[in-house]
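Novice: Predicted coordinates and the sequence they were generated for:
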Amino acid sequence: MVKSFQGVREVPVKNGKDQKISVKDFMTVNVITFHPDDSIDHVIEVLTKKKISGGPVVDSTGGLVGMISEGDCLRAISKGQYTNTPRFPSPVSELMTKEVITMHPDMSIFDAAQEFLEMRIRRFPVVRNGKLVGQLSVSDIVRAMPKLKSATW
């Protein structure tokens, strides 16, 4: 039996354009956000209703000022045990992460995947000119992979 090997062939992409593989093509744009003055009670309520584990904190102009997560809320709950407080009126600004690592919407989805692996973070806010434009999660990247053609690899 004779086998023929033709070597690596590039698969043509429809319309002659390279396939889009940037963060902006796969990020969530309708992001649930919080305000620095929101109470932790409010955050806990939203997180449980929406079944999410955190979100960006933005000021009145849409500028990113922090991130709030279930872990941050857990600190308030733990603190409430010692003060015998069933409610958590503390503002988000007291518990949020202020040093936030962001992604740019034009970043490659593959570079973003590497950032997730290196930083061990589950979500990154996507920012353009200091304004929140979306959010990219590990799930967004995983869901994006089947949509990519083999030619982009």
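Specialist: Now that the structure is in, tell me what you want to look at. If you're wondering where the values come from, they're calculated on a predicted model, not measured in any experiment.

Novice: all contacts plus neighbour counts: C-alpha atoms, from now on.
Specialist: OK.

Novice: May I see the buried residues of whichever helix or strand residue 73 is part of?
Specialist: According to DSSP states H and E, residue 73 maps onto helix 70-83. By neighbour count on 16 or more other CA atoms under 10 Å, the buried set for helix 70-83 is 70, 72, 73, 76, 77.

Novice: As JSON lines, those with distance to residue 126 would be great.
Specialist: What follows is these, written out as JSON lines (distance: CA to CA, whole Å):
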{"residue": "70", "distance to residue 126": "20"}
{"residue": "72", "distance to residue 126": "21"}
{"residue": "73", "distance to residue 126": "23"}
{"residue": "76", "distance to residue 126": "27"}
{"residue": "77", "distance to residue 126": "29"}
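
Novice: How about residues contacting the helix holding residue 73?
Specialist: Contacting residues not belonging to helix 70-83 are listed as 40, 43, 44, 47, 53, 54, 86, 87, 88, 90, 95, 96 [CA atoms under 8 Å, 6 or more residues apart in numbering].

Novice: Go through the buried residues of helix 70-83 and name the one nearest residue 142.
Specialist: residue 70 (22.1 Å; CA to CA).

Novice: Please flag which of the contacts of helix 70-83 sit within strands.
Specialist: residue 54 (DSSP state E).

Novice: who wins for neighbours among the contacts of helix 70-83?
Specialist: Sorting those by how many neighbours each has (other CA atoms under 10 Å) puts residue 40 first, at 26 neighbours.

Novice: next up, a second structure to put side by side with the first:
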Amino acid sequence: MHSLKVVDYMNRHPVSFSPEMSIEAAVSVLLQSNQRGGPVVDAQHKLVGFLSEQDCLATMLRDTYHNEQSATVGDCMYRGDVVTVDADSSITDLAQQMTANKPKMYPVVDTERQLIGVITRTDVLRAIDLHLRDGYSRR
């Protein structure tokens, strides 16, 4: 199963955000895409953070309480060390990593940290399921 690669199962066209985008616009994009969050990239398409539904909810709740609407993605995104994965990584290695870490979605980046896609727990589960089903049908 180590031949299963992230590149074969990742979403190559994920929803992503810019730090300057308003939080209201970001929420609208999230709701339309059914994505639970997404990478935040700069003008060069380099990963600079991650925006989750939880980040949006906290910000919108605070803004509602204070009757404001001025937050940007950059104001509320996670700026720490975003857990990423390489396109050539093994699905099984990533699955093991996902059982120990909380992120449900991992940005897939190249060596310059440019975003090339995302992969979710669902994508990894689907890859393993397809591999196992293929193995069962060969018996």
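Specialist: That came through, no problem. Since the structure is predicted, the reported quantities are computational estimates derived from the model, not experimental observations.

Novice: Identify those among the contacts of helix 70-83 of structure 1 that sit within helices.
Specialist: Residues of these located in helices (DSSP state H): 40, 43, 44, 47, 95.

Novice: which one in structure 2 is aligned with residue 93 of structure 1?
Specialist: Under the alignment (TM-score structural alignment), residue 93 of structure 1 pairs with residue 74 in structure 2.

Novice: My guess is that match contacts residue 39. True?
Specialist: No. At 11.4 Å, residue 74 of structure 2 does not count as touching residue 39 under the criterion of CA atoms under 8 Å.

Novice: Who has more neighbours out of those two?
Specialist: residue 39 (26 against 20).

Novice: out of the buried residues of helix 70-83 of structure 1, who's nearest residue 27 of structure 1?
Specialist: Residue 27 of structure 1 lies nearest to residue 70 out of these, by CA to CA, at 21.0 Å.

Novice: Quick check: the aligned residue for the closest one in structure 2?
Specialist: For residue 70 of structure 1, the residue aligned by TM-score structural alignment is residue 53.

Novice: do you know how far its match is from residue 37 of structure 2?
Specialist: The gap separating residue 53 of structure 2 from residue 37 of structure 2 is 6 Å, by CA to CA, to the nearest Å.

Novice: so what corresponds to residue 137 of structure 1 in structure 2?
Specialist: Residue 137 of structure 1 maps onto residue 120 in structure 2, by TM-score structural alignment.

Novice: same thing with residue 55 of structure 1?
Specialist: In structure 2, residue 55 of structure 1 lands on residue 38 (TM-score structural alignment).

Novice: just checking, that match touches residue 50?
Specialist: Yes. Under the criterion of CA under 8 Å, residue 38 of structure 2 makes contact with residue 50 at 5.8 Å.

Novice: Those two - which one has more neighbours?
Specialist: residue 50 (27 against 22).

Novice: Assign that one to helix, strand or coil.
Specialist: strand (DSSP: H, G, I helix; E, B strand; the rest coil).

Novice: List the contacts of the residue nearest to the spatial centre of structure 2.
Specialist: Per CA atoms, centre = their mean, the C-alpha nearest to the average position across structure 2 is that of residue 105, at 3.9 Å. Going by CA under 8 Å, 6+ apart, residue 105 of structure 2 touches 37, 38, 118, 119, 120, 121.
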